[in-house]
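Engineer: Got a predicted structure here, sequence first:
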Amino acid sequence: MRKVIFAEYGGPDVLQLADTDTPHAGPHEVRIAVRAAGVNAADWRLREGQFSAGQPIELPVGVGLEASGVVDEIGEGVTGVELGDHVFGMGSETYAEHAVLSSWARMPDGLTFETAAGYTSVGEASLRILDQVGVEPGQTLLVSGASGGVGSTVLQIAEDRGISVIGTASADNLDYLRSLGATATTYGDGWVERVTALGTIDAALDLAGSGVIPQLVELTGDPDRVLSIADLSAPEHGVRLSLVPGPVQEALDVIVELISRGALHTPVEQSYTLAEAASAHVDSQAGHSRGRRIMVP
């Protein structure tokens, strides 16, 4: 089968499309014929070697951590799923024609493979960080870098919970944020003053890693009320850096429920073929997206 791999750390050019052995589902896993795979910041951070100190890996290695597809192999001990089921979930090396998932859920009716592919990681992350930052219904949450996949999802879950959101993004994405229920303003010079004019901030999330942690602490008045998923220097400011997923299966159950009742829809901005993986990483690193980027075998 075809799979995107890299044999050395580096820029997008180290990605290769290779012929490899098809993986098999182990105990408590399923294998899918991949129909689409999500593109995430963790993918290019892994490719650059940012995780190599804490998570050493043996190269070459595949890329991708989530996908949607059709179940074509079921591992020992797995129940509640059948061959041919349409599922989405979390796994490994998902930029491929086949991949193994360790957590999964059946796709809700009406959901396409392309859209389903991008829900697991951003849904889990959004649920995790909203809980960790401790924002409550009736309070106001500031989301820095709000238009991407996690931001789009955070905005919708927060609205569903009765949390007011102020989101920052580029000028081109302000109407998009408003369509998701947020009060929107631009980042850049004067953004702190613009946010202050919109109201009191009870908690803040940094999703872009654009060096705004000190300002977010200033706006909330408490580093414990700020959380980042993108700025590796956050702990230097007393701010929590949240990178480790929580219980993915529990998150999938919530994601399916939100999708099924129309409370969550994260759009796909752009799709790429496996041969275009390098371009997908370039675009992902550039940011400024609306929703998700996905890989289609």
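Structural biologist: Okay, I see it.

Engineer: okay, CA-based contacts and neighbour counts for the rest of this
Structural biologist: OK.

Engineer: Which strands and helices lie in contact with the longest helix anywhere in the chain?
Structural biologist: Criterion DSSP state H: the longest helix present in the chain is helix 119-133. Judged by 3 or more CA pairs under 8 Å, 6 or more residues apart in numbering; DSSP states H and E, helix 119-133 is in contact with strand 86-92, helix 149-160, strand 203-206, strand 226-228, helix 248-260.

Engineer: If you count neighbours, what's buried in that helix?
Structural biologist: Buried residues in helix 119-133, counted by 16 or more other CA atoms under 10 Å: 119-130, 133.

Engineer: Tell me the helix or strand right after it.
Structural biologist: Heading C-terminal from helix 119-133, the first helix or strand you meet, by DSSP states H and E, is strand 140-144.

Engineer: Quick one: work out the angle between that next one and helix 149-160.
Structural biologist: Per axes from the mean of the first three to the mean of the last three CA atoms, to 10 degrees, the angle that strand 140-144 makes with helix 149-160 is 170 degrees.

Engineer: second one coming, line it up with the first:
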Amino acid sequence: MSRLGGAKSWRDRQAKIHAYLEPRPEFKILNAIVQQPHESAAQQSLPDAVQQIVDLAPARIPGDDALGDQIYALSLCVLEVVERTDDPMRLRWLVEFLQQLRKVALTDDSGQPVRSCDSLVYTELGGFGPVFADTLGSFDPLDSDILPEDEKAWENLSVFFAQLTGTSTADCTNWSLWSLTAFHYAFVEPRGPGNAVSNLPTPIAVRAACIWFLYAGEVLWSNVQTGFNFGKVPKGEQPDFNREKWNAWRQRLMEYQSRFTDGRTKKFIEDALAEIKRVEGKGH
């Protein structure tokens, strides 16, 4: 999917969304977290940030769309701040924000728990999942002409969701399904210019796969050990996470060590292989 004729980048194509989000208080609250000068200041800001978000929730009337609209905007604001953050190490502050937000259980005027998309608000991050999934599914890391700003945004999103997966056991924060998508792009379906079959994926596809090992390696290895599957395993088939796949992922990264020449991608590969070795050593 080469961008010929001056076509816009992935980020540019979201310009209308950006214009909608920037004036919103949710965006300003979240952006202030990652703008804190250091981690201790960010951690101290989180309780107030959570309370400010909760205070923005409209009247909790059953069947009223206002709360759903606010959750939709909040979900988009989380992702927008993630994509814009210069230092990916600061993304863990947003992960911690969501973990603290999940301690808040909204109730309606009758005292009943409030749900969105069949999940509790905010305990199960009700309403967040569809927005997060839509964004993750909108980017093609095998695009042959990805711009640097898009690569940066995608790396940030990968770090954020891998960290979210690696720091909690709750179903609503388990995004390891998307690690399988990242591995498919990096290890199974490499494409070259014009979507032609290629021996190598794009560097960003490889780095995104490495990010999942780096930030959620223990969760992924646990998934492999338990034979974790999303849904029921079809008869005669392997679960989504299994030893054969894990070994193939490791082997492909080892092959990539000598085939990628840019230092940054090579460093990601080396670090991912080291993390794979570390988690494998913790148990079999």
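Structural biologist: Perfect, I can see it now. Only a predicted model underlies this, so the values are computations on that prediction, with no experimental measurement involved.

Engineer: Once they're superposed, tell me the TM-score.
Structural biologist: Here the superposed chains carry a TM-score of 0.31, computed using TM-score structural alignment, normalised by the length of structure 2; 142 aligned residues with a CA RMSD of 6.0 Å.

Engineer: just to revisit the earlier point, let me have the helices and strands packed on helix 119-133 of structure 1 in CSV, adding mean neighbour count and distance to A286 of structure 1 as columns.
Structural biologist: What follows is these, written out as CSV (neighbours: other CA atoms under 10 Å; distance: least, CA to CA, whole Å):
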stretch, mean neighbour count, distance to A286 of structure 1
strand 86-92, 24, 24
helix 149-160, 24, 14
strand 203-206, 26, 16
strand 226-228, 29, 18
helix 248-260, 18, 27
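
Engineer: As a markdown table, those with distance to L174 of structure 1 would be great.
Structural biologist: Output for these, formatted as a markdown table (distance: least, CA to CA, whole Å):
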| stretch | distance to L174 of structure 1 |
| --- | --- |
| strand 86-92 | 30 |
| helix 149-160 | 12 |
| strand 203-206 | 17 |
| strand 226-228 | 21 |
| helix 248-260 | 24 |
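
Engineer: can you tell which of the ones you listed is closest to V195 of structure 1?
Structural biologist: strand 203-206 (11.5 Å; CA to CA).

Engineer: Output the contacting helices and strands for that closest one.
Structural biologist: helix 119-133, strand 140-144, helix 213-220, strand 226-228.

Engineer: Swap in 7 Å and give it another go.
Structural biologist: strand 140-144, strand 226-228 (3 or more CA pairs under 7 Å, 6 or more residues apart in numbering; DSSP states H and E).

Engineer: any chance of these in JSON lines, with distance to S152 of structure 1 too?
Structural biologist: Below are these laid out as JSON lines (distance: least, CA to CA, whole Å):
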{"stretch": "strand 140-144", "distance to S152 of structure 1": "10"}
{"stretch": "strand 226-228", "distance to S152 of structure 1": "16"}
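
Engineer: Looking at these, which is nearest to E66 of structure 1?
Structural biologist: Across those, the minimum distance to E66 of structure 1, taken as CA to CA, is reached by strand 226-228, at 21.3 Å.

Engineer: biggest helix in structure 2, by residue count?
Structural biologist: Secondary structure of structure 2 per DSSP H: the longest helix is helix 203-226.

Engineer: Just the buried residues of that one, please?
Structural biologist: Those would be 203-224, for helix 203-226 of structure 2 by 16+ other CA under 10 Å.

Engineer: Could you tell me how many residues sit around the spatially closest residue to I74 of structure 1 that is not a sequence neighbour?
Structural biologist: In this structure, I74 of structure 1 finds its nearest non-sequential neighbour in V30, 4.6 Å apart by CA to CA, 6 or more residues apart in numbering. V30 of structure 1 has 27 neighbours, counted by other CA atoms under 10 Å.

Engineer: Repeat that for G166 of structure 2.
Structural biologist: Residues near G166 of structure 2, counting by other CA under 10 Å: 22.

Engineer: looking at it, it is touching W221, isn't it?
Structural biologist: No: G166 of structure 2 is not in contact with W221 according to CA atoms under 7 Å; the separation is 11.0 Å.

Engineer: tell me which element L157 of structure 2 falls in.
Structural biologist: helix 148-166.

Engineer: Tell me which stretches of structure 2 form helices.
Structural biologist: 15-21, 25-34, 39-56, 66-84, 91-101, 128-136, 148-166, 177-183, 203-226, 243-256, 263-280.

Engineer: now these in TSV, with distance to L120 of structure 2?
Structural biologist: Shown next, in TSV, are those (distance: least, CA to CA, whole Å):
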stretch	distance to L120 of structure 2
helix 15-21	24
helix 25-34	20
helix 39-56	14
helix 66-84	12
helix 91-101	12
helix 128-136	11
helix 148-166	18
helix 177-183	21
helix 203-226	24
helix 243-256	34
helix 263-280	33
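
Engineer: Of all the ones you listed, which one is nearest R115 of structure 2?
Structural biologist: For those, distance to R115 of structure 2 was read as CA to CA. The smallest value, 9.2 Å, belongs to helix 66-84.

Engineer: Now do the closest one against helix 91-101, angle only.
Structural biologist: Using the same axes, to 10 degrees: helix 66-84 of structure 2 against helix 91-101 is 160 degrees.

Engineer: in helix 66-84 of structure 2, what's buried?
Structural biologist: 67-68, 70-84.

Engineer: Would you mind pulling up the elements that that helix packs against?
Structural biologist: So helix 66-84 of structure 2, by 3+ CA pairs under 7 Å, 6+ apart, packs with helix 25-34, helix 128-136, helix 148-166.
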